[in-house]
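Engineer: show me the folded form of this:
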Amino acid sequence: MAQITYVEHDGTKHVVEVAAGLTVMEGARDHNLPGIEADCGGACACSTCHVYVDPDWAARIPGMDDMERDMLDFAWEPDPVRSRLTCQIKVTDDLNGLVVHLPEKQI
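Structural biologist: Presented below is the predicted three-dimensional model:
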């Protein structure tokens, strides 16, 4: 299990335990957290699970592939360093303490 903190645009924090092997998106979904829509169900076919990863975590998360990079072009105000799709971040014990920030809106 890893403790993941989801921070809404207004600053509201949700700290939840997410099982290793799930994605950060599935953790949000399983805890009924607002702001991560995941319209495609985690298939990396939309950008409605876009978040900003805290800078200190950006280098610690496995890199993104071309498909995720392409989908981020459709995200709300993507950041070249911090933006990620939560459906593409697999939770491991190494991600304990990960903090993600939700954008103002999802497209």
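
Engineer: from here on, just use CA atoms for contacts and neighbour counts.
Structural biologist: OK.

Engineer: which residues touch the one residue sitting closest to the centre of the chain?
Structural biologist: Geometric centre of the chain, nearest residue: Thr86, 2.9 Å, by CA atoms, centre = their mean. Thr86 makes contact with 23-25, 49-51, according to CA atoms under 8 Å, 6 or more residues apart in numbering.

Engineer: to compare with the earlier structure, here is another sequence to fold:
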Amino acid sequence: MLQIAAIDRNGNERSIEAPPGITLMEAIRNEGMDELLAQCGGCCSCATCHVFIEQSGEGVIPQMSDDENDLLDSSDHRKPQSRLSCQIRLTPEMSGLRVAIAPED
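Structural biologist: All right, here's what the predicted structure looks like:
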């Protein structure tokens, strides 16, 4: 199991255990963090699973696709560390990842 720290919009941090192979979005939603809307269910078509990768992501998170990049461009809250959590499939190397749920657009 991987250990992930997820921070909600109020700054509260939760430690999440997740198996490799699921998406970051699924791990956060499975923990009951309903602020991460993920309205499209992980199809990379809505950007409601926007997160900020805060720590331990460099070098282990794959590059974003053009579709993900285009969707993030529609967010008023985009930062260099912005990603769509539905596009990050968890691998053992991602244990220790720290993410924050982005403000709602």
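
Engineer: any idea what the TM-score is?
Structural biologist: For these two chains in superposition, a TM-score of 0.91 is obtained (TM-score structural alignment, normalised by the length of structure 2); 105 aligned residues with a CA RMSD of 1.4 Å.

Engineer: just the ones in helices from the contacts of Thr86 of structure 1, please.
Structural biologist: In helices, defined here by DSSP state H, the members of those are 24-25.

Engineer: can you put the contacts of Thr86 of structure 1 in a markdown table and add distance to Gly41 of structure 1?
Structural biologist: Below are the contacts of Thr86 of structure 1 laid out as a markdown table (distance: CA to CA, whole Å):
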| residue | distance to Gly41 of structure 1 |
| --- | --- |
| Thr23 | 11 |
| Val24 | 12 |
| Met25 | 9 |
| Cys49 | 9 |
| His50 | 13 |
| Val51 | 16 |
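
Engineer: and in structure 2, which of the contacts of Thr86 of structure 1 remain?
Structural biologist: Using both residues aligned by TM-score structural alignment, their matches' CA atoms under 8 Å, structure 2 keeps these contacts from the contacts of Thr86 of structure 1: 23-25, 49-51.

Engineer: picking up where we left off before, let's see if you can find the most crowded of the contacts of Thr86 of structure 1.
Structural biologist: His50 (32 neighbours; other CA atoms under 10 Å).

Engineer: this completes my enquiry, with thanks.
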